[in-house]
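Participant: For reference, the sequence and a predicted model appear below.
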Amino acid sequence: MKVGVLGGGRMGAGIAHAFLTSPNADSPHDVIVVERDEQLKDAAAQRIHEALSRSIARGTIDRTLDDAISALHVSTDIGAFTDRDLVIEAVPEDRALKSEALTTVEGVLAEDAVLASNTSSIAIDALAASLSRPQRFLGLHFFNPVPSSSLVEIVSGSATDPTLVERARGWVEALGKTPIVVRDSPGFASSRLGLVLALEAIRMLDAGVASAEDIDRAMELGYRHPMGPLRTTDVVGLDVRLDIAEELYATLGERFAPPALLRQMVADGRLGRKSGEGFYRWDGE
């Protein structure tokens, strides 16, 4: 299958990695990643190459680096998507930005191509409103870090062709991941539940109920979560959590109001692992 990914940041690079290393596909996927300028293009290519190298070193994939890289093309030309069977949008979690990006991509795709968004919170119907072929559009919500995450959330909009959802199940399973299917709603299932837990943990930390470490241990040891909500927020990115909270606050109400502590940390540049500091320090990681 010919796959395109719009955006080569952490999520876009991870999605490209997943298709390049798909363990159950009938044949290797051909993957094109498009970024908006040469600097971002080079950064995306390096990010994907490094992720592939790590996977090969760990023995988690059985392709050689040269073999995997030969199936990857990184470009600044949106027209490179013209022959793609599937294009996944992975730009930042901003409704206007995503809508504009999706409309632009749809304009170069073949009529039978599939367009998907990796949005983690924005309703698929809201994004489909600007598209001319909403029946060929759905949500494919991958999780960070994509290479080691086993879940993909398939989100069906009101206009999404039901047969497309079943095809998407097959694509996800070919990646060696587990699909769940969710009816379109802001935040879907995963972000909505995960955010409630994260926001309450932030409020508890701000109120001095317990330390970040002990709040996380409560969920890890008491409820067998593999990672506590504050450490997870650091991995996801506090800015990403804030964007999702703003979207759900606007669409679902007060219970998703971002805590003042979250807003302040983002304003201060303490974004979690990617900045080196969030609720934890991430020196050298």
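Facilitator: Looks like it came in fine. If you're wondering where the values come from, they're calculated on a predicted model, not measured in any experiment. Numbers count the residues shown, from 1 in each chain.
Participant: contacts and neighbour counts: CA atoms only from here.
Facilitator: Fine.
Participant: Residue 38: neighbour count?
Facilitator: As a burial measure, residue 38 scores 12 neighbours (other C-alpha atoms under 10 Å).
Participant: so who does the residue nearest to residue 17 when sequence neighbours are not counted touch?
Facilitator: Of all residues not flanking residue 17 in the chain, residue 48 sits nearest, at 6.4 Å (C-alpha to C-alpha, 6 or more residues apart in numbering). Residues counted as contacts of residue 48 (C-alpha atoms under 8 Å, 6 or more residues apart in numbering) are 13-14, 16-17.
Participant: for comparison:
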Amino acid sequence: MHDIDEIQTVGVVGAGTMGHGITQVAATHGYDVVMRDVEQEFVDDGLAAIESSLDRFVDKGEMSADERAATLGRIIGTTELADLADADIVVEAVVEKMAIKRDVFADLAEVTDDDVVLATNTSTLSVTSIAAATDRAARVVGLHFMNPVPVMDGVEVVVGERTADETTALAHAFAETLDKETWEADDKPGFVSNRILMPWINEGIRAFDEGVATKEDIDRGMRLGTNVPMGPLELADHIGLDVCLDATETLHQELGDRYAPAYLLRRKVEAGDLGKKTGRGFYEYD
């Protein structure tokens, strides 16, 4: 397995919100990054999102134009999984569906060297089950970045049943090279973050649906009462209501009825009102 000082090229599978965020942060910190998605349209959208994000950092004076150009120069977009063959570590950030993740990891195990660590950005699914799709379960670990990746400081390191100690150590060290702080969780449903966060969001939605308060006052009450930057309904819109529903359904299946998704959450998703990314969730967006 590579030492942290030997990691030069990072592979990222998925060019969506999390994938392009991870790509941007890795490239900003000097890594060469190969970002892969299944369609060129998705790759192009991911690259455009990175450019826009970097533009905002330049506009705020947090990055120079030369640093922006250098960061973009370290990123390659592709639709070919085989282009990740030379990666020293790979982070998967595809949709939160077990079958899809297992297929991705089985393919990654075929195209990458045996000693390459394969990390999953899953927020609720079993790292152990994902690892079992490969021939190197000891080299599979959870690296759960927080959204939005370029802004949030935390990364959750999730240890599967067969994750080797040196793999876990490398995961912590890699995240720290990205100026992230880490915490560690066992491979139990939801880990630390979503096991606690999703019920909080879910209960906020229930409180709104049952008329406890307006959505504005629910969010205001949580911001002022608990010193969080966003209330539960605001945060759900930011994450994506479909993502929240998927995570809550996984927790419900694994942990029982106390995690059952709120009716209004499911109804919003069925209506296609998924939050900021669709322009409408619990709030409306330009």
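Facilitator: Received the coordinates, thanks. Keep in mind the model is a prediction, meaning the values are calculated, not measured.
Participant: ok so, going back, restricted to strands, list the contacts of residue 48 of the first structure.
Facilitator: Among these, DSSP state E puts none in strands.
Participant: In the first structure, what range does the longest helix along the second structure match?
Facilitator: Counting residues, the longest helix found in the second structure (DSSP state H) is helix 40-59. On the first structure, the counterpart of helix 40-59 of the second structure by TM-score structural alignment is residues 38-57.
Participant: try stretch 122-135 of the second structure
Facilitator: Using TM-score structural alignment, stretch 122-135 of the second structure pairs with 119-132 in the first structure.
Participant: swap in stretch 207-219 of the second structure?
Facilitator: Stretch 207-219 of the second structure covers residues 204-216 of the first structure once aligned (TM-score structural alignment).
Participant: for the longest helix of the second structure, which positions count as buried?
Facilitator: 42-43, 46-47, 49-51, 53-55, 58 (16 or more other C-alpha atoms under 10 Å).
Participant: Which parts of the second structure are strands?
Facilitator: Using DSSP E, strands in the second structure cover 9-13, 32-36, 75-78, 89-92, 117-120, 140-145, 154-159, 181-186.
Participant: who does the first one touch, helix- and strand-wise?
Facilitator: Meaning strand 9-13 of the second structure. helix 17-28, strand 32-36, strand 89-92 (3 or more C-alpha pairs under 8 Å, 6 or more residues apart in numbering; DSSP states H and E).
Participant: For stretch 169-185 of the second structure, give me every contacting residue.
Facilitator: Applying C-alpha under 8 Å, 6+ apart, the set of residues contacting stretch 169-185 of the second structure is 3-4, 25-26, 29, 141, 143, 153-159, 191-192.
Participant: and what of stretch 188-202 of the second structure?
Facilitator: 123-126, 156, 158, 185, 232-233, 235-236, 244, 247-248, 250-251, 254-255, 259, 261-262, 265.
Participant: which of the residues you listed are buried?
Facilitator: Listed as buried from the contacts of stretch 188-202 of the second structure are 123-126, 156, 158, 232-233, 235-236, 244, 247-248, 250-251, 259, 261-262, 265; burial here means 16+ other C-alpha under 10 Å.
Participant: Can I get the helices and strands packed on strand 9-13 of the second structure in CSV including mean neighbour count?
Facilitator: CSV is the format used below for these (neighbours: other C-alpha atoms under 10 Å):
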stretch, mean neighbour count
helix 17-28, 25
strand 32-36, 27
strand 89-92, 26
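Participant: residue farthest from the centroid of the second structure?
Facilitator: residue 211 (32.2 Å; C-alpha atoms, centre = their mean).
Participant: From the buried residues of helix 40-59 of the second structure, pick the one nearest residue 85 of the second structure.
Facilitator: Proximity of those to residue 85 of the second structure (C-alpha to C-alpha) peaks at residue 43, which lies at 18.1 Å.
Participant: Next up, the contacts around the corresponding residue of the second structure for residue 230 of the first structure.
Facilitator: If you follow residue 230 of the first structure across to the second structure using TM-score structural alignment, you land on residue 233. The contact partners of residue 233 of the second structure, by C-alpha under 8 Å, 6+ apart, come to 201, 204-205, 215, 218-219, 282.
Participant: Try it again at 7 Å.
Facilitator: Shown in contact with residue 233 of the second structure (C-alpha atoms under 7 Å, 6 or more residues apart in numbering): 201, 204-205, 215, 219, 282.
Participant: a markdown table for the residues you listed, including neighbour count?
Facilitator: Formatted as a markdown table, the contacts of residue 233 of the second structure follow (neighbours: other C-alpha under 10 Å):
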| residue | neighbour count |
| --- | --- |
| 201 | 23 |
| 204 | 23 |
| 205 | 22 |
| 215 | 21 |
| 219 | 22 |
| 282 | 23 |
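Participant: List just the nearest of these to residue 84 of the second structure.
Facilitator: Checking the contacts of residue 233 of the second structure against residue 84 of the second structure with C-alpha to C-alpha, the nearest one is residue 201 at 36.3 Å.
Participant: Relative to residue 98 of the second structure, how far out is that closest one?
Facilitator: For residue 201 of the second structure, the distance to residue 98 of the second structure equals 23 Å [C-alpha to C-alpha, to the nearest Å].
Participant: One more: residue 39 of the second structure?
Facilitator: Counting by C-alpha to C-alpha, the gap from residue 39 of the second structure to residue 98 of the second structure is 20 Å.
Participant: Who has more neighbours out of those two?
Facilitator: Between residue 39 of the second structure and residue 98, residue 98 has the larger neighbour count (other C-alpha under 10 Å), namely 15 against 12.
Participant: Map the more buried one across to the first structure for me.
Facilitator: Counting by TM-score structural alignment, the partner of residue 98 of the second structure is residue 95.
Participant: And for its match, nearest residue in space, chain neighbours not counted?
Facilitator: residue 122 (6.9 Å).
Participant: For that neighbour, give me its contacts.
Facilitator: Counted by C-alpha under 7 Å, 6+ apart, residue 122 of the first structure has contacts 95, 186-187, 247.
Participant: Please point out which parts of stretch 197-207 of the first structure sit buried.
Facilitator: Going by neighbour count (16+ other C-alpha under 10 Å), the buried part of stretch 197-207 of the first structure is 198-203, 205-206.
Participant: just stretch 57-72 of the first structure next, same as before
Facilitator: Under the neighbour-count criterion of 16+ other C-alpha under 10 Å, stretch 57-72 of the first structure has 61, 63, 65, 68-69, 72 buried.
Participant: Just give me the closest of the residues you listed to residue 115 of the first structure.
Facilitator: Distances from residue 115 of the first structure to those, taken by C-alpha to C-alpha, are shortest for residue 72, at 19.2 Å.
Participant: mind listing what the closest one touches?
Facilitator: Taking C-alpha under 7 Å, 6+ apart as the test, what residue 72 of the first structure contacts is 30-32.
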